[in-house]
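> below: sequence and its predicted model.
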Amino acid sequence: MTEAARQKMVERVRGLLRMAEDPSVTDAESQAFTAKAAELMTRHAIAEAEARAERGEEPDAISRMDYTVAGVGGHGKARVKALADIAAAYGCQSAVRGNNSENTERTIILVGTVSALEALRMLMPSISMQMEASAKFMSSAHVSDIRELRNYTRSELETERKRYYRSFVRAYGQAVAERIREFRARLQEMATHDGESGVTEGSGQNGSVRGAELVLRDDVNRVNEEFHKQFPQLRKHRPERTHSAAGYRAGYRRGRQAELGLETPVTSGRASTLAEGE
């Protein structure tokens, strides 16, 4: 892909994301715009990987990106967990700075290939917007439902709303990340099938897919190596103790249904990791 073609693709993606974030569009329209943007970015990364492999060039460079996460509502840790899961599905590693329980901003430090970080830089705001909108709507509906069951105090209802919201966000990120991984796994399955059929790397379209898949697999190893160089003694954060089974289940289902444009429908045939009773 030439630089002019790449810039044209980037501008198209930005235009789609601007439409997705327009408050005048419906939720379905917003998801559709984000879906198309995600598809374009993913296809671009694969095309670039296969082109480099075919030309015998060096793989995509490893870089670093800082991404600010809001702590509004005390849900910062849940947001960090959700976005870190999504970044990992794109083959990135993450560390976090300032991830305490306060309503303050914190920073996710992402290490990944340049193309993966570029995709995340553009896509994460729109995915976050949809996640937050769903969490807000569903947590409000949940509180309205339980208010009818018995006389909860205002404090009890607010505590339950926060628990539900945080669990919803964490599960939403997990579900979206699963679907991204499924898409990448299908590429590996295509490469395996091509190899069994005797298709060699670089021999036509199927061979190109196989070459790109091998490059993407190598990218993960290079990212891991660079991440451990930059953060050799990373301290793990304690997970949040608050949990709402209802919020987690609702968030997971919404994440599985979110439009991502990665040809990963809810009925994709793969088993989900949402255990019974969650």
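Arrived safely.
> from here on, just use CA atoms for contacts and neighbour counts.
OK.
> for the helix or strand where Thr42 lies, name the packing helices and strands.
Using DSSP states H and E, Thr42 sits within helix 27-55. When contacts are defined as 3 or more Cα pairs under 8 Å, 6 or more residues apart in numbering; DSSP states H and E, helix 27-55 sits against helix 3-20, helix 114-147, helix 204-230.
> nearest to Lys236, out of the ones you listed?
Lys236 lies closest to helix 204-230 among the helices and strands packed on helix 27-55, at 13.7 Å (Cα to Cα).
> any idea which helix or strand comes after the closest one?
helix 245-257.
> just the buried positions in that next one, please.
For helix 245-257, the neighbour count (16 or more other Cα atoms under 10 Å) marks Ala246, Gly247, Tyr248, Arg249, Ala250, Gly251, Tyr252, Arg253, Arg254, Gly255, Arg256, Gln257 as buried.
> how distant is that helix from the center of its chain?
15 Å (Cα atoms, centre = their mean, to the nearest Å).
> next one: stretch 167-183
Worked out by Cα atoms, centre = their mean, stretch 167-183 lies 7 Å from the chain centre.
> show me the contact partners of it.
By Cα atoms under 8 Å, 6 or more residues apart in numbering, the residues outside stretch 167-183 that reach it are 78-79, 81-83, 85-90, 131-132, 135, 242-245, 247-256, 258, 262-264.
> give me that answer again for 7 Å
Around stretch 167-183, the neighbours that count as contacts under Cα atoms under 7 Å, 6 or more residues apart in numbering are 78-79, 81-83, 85-86, 89, 131, 135, 243-244, 247-248, 250-252, 254-256, 262, 264.
> list the buried ones in it?
Applying 16+ other Cα under 10 Å to stretch 167-183 flags 167-183 as buried.
> re the thing from before, can I get the helices and strands packed on helix 27-55 in CSV with distance to Thr42 and mean neighbour count?
Output for the helices and strands packed on helix 27-55, formatted as CSV (distance: least, Cα to Cα, whole Å; neighbours: other Cα atoms under 10 Å):
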stretch, distance to Thr42, mean neighbour count
helix 3-20, 11, 16
helix 114-147, 8, 18
helix 204-230, 12, 18
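> quick one, which of those is nearest to Ala45?
Nearest of the helices and strands packed on helix 27-55 (Cα to Cα): helix 114-147, 6.0 Å.
> picking up where we left off before, among the buried residues of stretch 167-183, name the ones in helices.
167-183 (DSSP state H).
> tell me, what residue is most central in this structure?
Ile86 (2.6 Å; Cα atoms, centre = their mean).
> try this one side by side with the last:
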Amino acid sequence: MATNTNIADRVRKLLDKAEDAAVTPEEAQTYAAKAAELIAKHNLDQATLRHREGKRPEPIKLLQFEVSGQGWHGKARASLVYTVAEAHGCSVCTMGNKMNGNARWVLIMGPAATLKALELLLPSILLQAESQGMAAARAHMAERKGMFDTPANANIERRVFFRSYLPAYGKGVAEKITASREAMAEKVKGKPGELVLVTDAERTKAAFDKKFPELGFSREDSHNVAGAEAGRRDGRNADTGQTKVGKASRAAVTS
């Protein structure tokens, strides 16, 4: 079985290829997706080895992922993070998730190795979503130039488009992640890895329910169909493993 160091080297090489300006977007996505799959498979292999050797499974932890409220788009960003983390088999909730310009937290519970992977992937996915979302919003507004009676109404349209784009982008990415995890689960069906996946899911849910016994629901934001459609389309083609990212503040603590 490959060591952590070997896996890290292989992932780093794949990400270097994904980040090479000389490759096409499609090639970059292929390299990055392979890196993400490699991480997931390695984590499952390590957990299965612990199971076979009679060792305790890795701890269930809580990742507190800070999301910026800049531009009053924090709820949309949090929704993206929530959806992607949930697709990784984690249990998720948010704290301070109000319609304002303040930061808020997405609280993600899952196996330690999964959270480590999310610390790498989430900032990258957010950065990609924001960059592509702004480009999509500009194109959307260019198509509708002259259709608004005031600049204020045009600005509302642009902002709602962008806020609709981000959560939908997350859903598109989540579809890719879910498909990959389902394929991985199918490969280990009837093997020790199947029990590991089931056990991790059960342990995660139990720890989450204990930590957060009572959760409420926040009001849904205004929705723009065009923004949602563009976001989901681009999310399905997202690069899920680049590391040229901004530094999002986050911390993992034992549950």
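Thanks, I have it. All of these numbers come straight from a predicted model, not from anything done at the bench.
> about what we covered before: closest to Leu117 of structure 1 out of the buried residues of helix 245-257 of structure 1?
Distances from Leu117 of structure 1 to the buried residues of helix 245-257 of structure 1, taken by Cα to Cα, are shortest for Gly255, at 21.3 Å.
> and the counterpart of the closest one in structure 2, how far from Ala135 of structure 2?
Under the alignment (TM-score structural alignment), Gly255 of structure 1 pairs with Gly235 of structure 2. Using Cα to Cα, to the nearest Å, Gly235 of structure 2 is found at 14 Å from Ala135 of structure 2.
> alignment lookup: the residue nearest to the centre of structure 1 to structure 2.
Match for Ile86 of structure 1 (TM-score structural alignment): Val84.
> kindly report the same for Phe231 of structure 1.
In structure 2, Phe231 of structure 1 lands on Phe212 (TM-score structural alignment).
> hmm, back to that, could you find the closest non-adjacent residue to the residue nearest to the centre of structure 1?
Ala177 (4.5 Å; Cα to Cα, 6 or more residues apart in numbering).
> how about Ser30 of structure 1?
Ala20 (4.1 Å).
> ok, the one you found - contacts?
By Cα under 7 Å, 6+ apart, the neighbours of Ala20 of structure 1 are Glu29, Ser30, Gln31, Phe33, Thr34.
> my read is that the third one contacts Glu259, right?
This points to Gln31 of structure 1. Yes - using Cα atoms under 7 Å, Gln31 of structure 1 is in contact with Glu259, at 5.3 Å.
> and those two? Which one has more around it.
Using other Cα atoms under 10 Å, the more surrounded residue of Gln31 of structure 1 and Glu259 is Glu259, with 25 against 22.
> next, the contact list for the more buried one, please.
By Cα under 7 Å, 6+ apart, the neighbours of Glu259 of structure 1 are Gln31, Ala32, Ala35.
> SS state for it?
coil (DSSP: H, G, I helix; E, B strand; the rest coil).
> now which residue in structure 2 aligns to Glu132 of structure 1?
For Glu132 of structure 1, the residue aligned by TM-score structural alignment is Glu130.
> against Asp45 of structure 2, how distant is its match?
Taken as Cα to Cα, the span from Glu130 of structure 2 to Asp45 of structure 2 is 34 Å.
> where does Asn100 of structure 2 land in three-state SS?
Per three-state DSSP, Asn100 of structure 2 ends up coil.
> need the counterpart of it in structure 1.
Matched to structure 1 by TM-score structural alignment, Asn100 of structure 2 sits across from Glu102.
> what is the burial count for the residue lying closest to its match once chain neighbours are set aside?
Nearest residue to Glu102 of structure 1 in three dimensions, chain neighbours excluded: Gly74, at 6.0 Å (Cα to Cα, 6+ apart). Gly74 of structure 1 has 16 neighbouring residues, counting by other Cα under 10 Å.
> Gly74 of structure 1 touches Asn100, doesn't it?
No - judged on Cα under 7 Å, Gly74 of structure 1 makes no contact with Asn100 at a distance of 9.4 Å.
> that older thread, which SSE is immediately downstream of the host helix or strand of the residue nearest to the centre of structure 1?
Using DSSP H and E, Ile86 of structure 1 sits within helix 76-89. Moving toward the C-terminus from helix 76-89 of structure 1, the next helix or strand (DSSP H and E) is strand 93-97.
> quick one: contacts of that following strand?
Under the criterion Cα under 7 Å, 6+ apart, residues Ala84, Arg106, Thr107, Ile108, Ile109, Leu110, Val111, Gly112, Asn224, Phe227 lie in contact with strand 93-97 of structure 1.
> in a markdown table, list the residues you listed along with distance to Arg121 of structure 1.
Supplementary listing: the contacts of strand 93-97 of structure 1 in a markdown table, determined by distance: Cα to Cα, whole Å:
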| residue | distance to Arg121 of structure 1 |
| --- | --- |
| Ala84 | 13 |
| Arg106 | 16 |
| Thr107 | 13 |
| Ile108 | 12 |
| Ile109 | 12 |
| Leu110 | 10 |
| Val111 | 12 |
| Gly112 | 12 |
| Asn224 | 20 |
| Phe227 | 18 |
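> farthest-apart pair in these, please.
Arg106 and Asn224 (22.6 Å).
> please list all residues in contact with the residue nearest to Ala258 of structure 1 when sequence neighbours are not counted.
Of all residues not flanking Ala258 of structure 1 in the chain, Gln31 sits nearest, at 6.9 Å (Cα to Cα, 6+ apart). Listed by Cα under 7 Å, 6+ apart, the contact partners of Gln31 of structure 1 are Ala20, Ala258, Glu259.
> Three-state assignment for the residue sitting furthest away from the middle of structure 1, please.
For structure 1, the largest distance from the centre (Cα atoms, centre = their mean) belongs to Asn151, which lies 38.8 Å off. Applying three-state DSSP to Asn151 of structure 1 yields a three-state assignment of coil.
> from Met9 of structure 1, how far out is it?
55 Å.
> secondary structure element for Thr107 of structure 1?
For Thr107 of structure 1, the element it lies in under DSSP H and E is strand 106-113.
> name the surrounding residues that touch that strand.
Under the criterion Cα under 7 Å, 6+ apart, residues 60-70, 91-99, 223, 227 lie in contact with strand 106-113 of structure 1.
> apply 8 Å and report the result again.
With Cα under 8 Å, 6+ apart as the test, strand 106-113 of structure 1 has contacts from 60-71, 76, 80, 84, 87, 91-99, 117, 219, 223, 226-227.
> try stretch 120-137 of structure 1
With Cα under 8 Å, 6+ apart, stretch 120-137 of structure 1 has contacts from 14, 17, 20-21, 27, 31, 34, 37-38, 67, 83, 87, 165, 168-169, 172, 251, 254-255.
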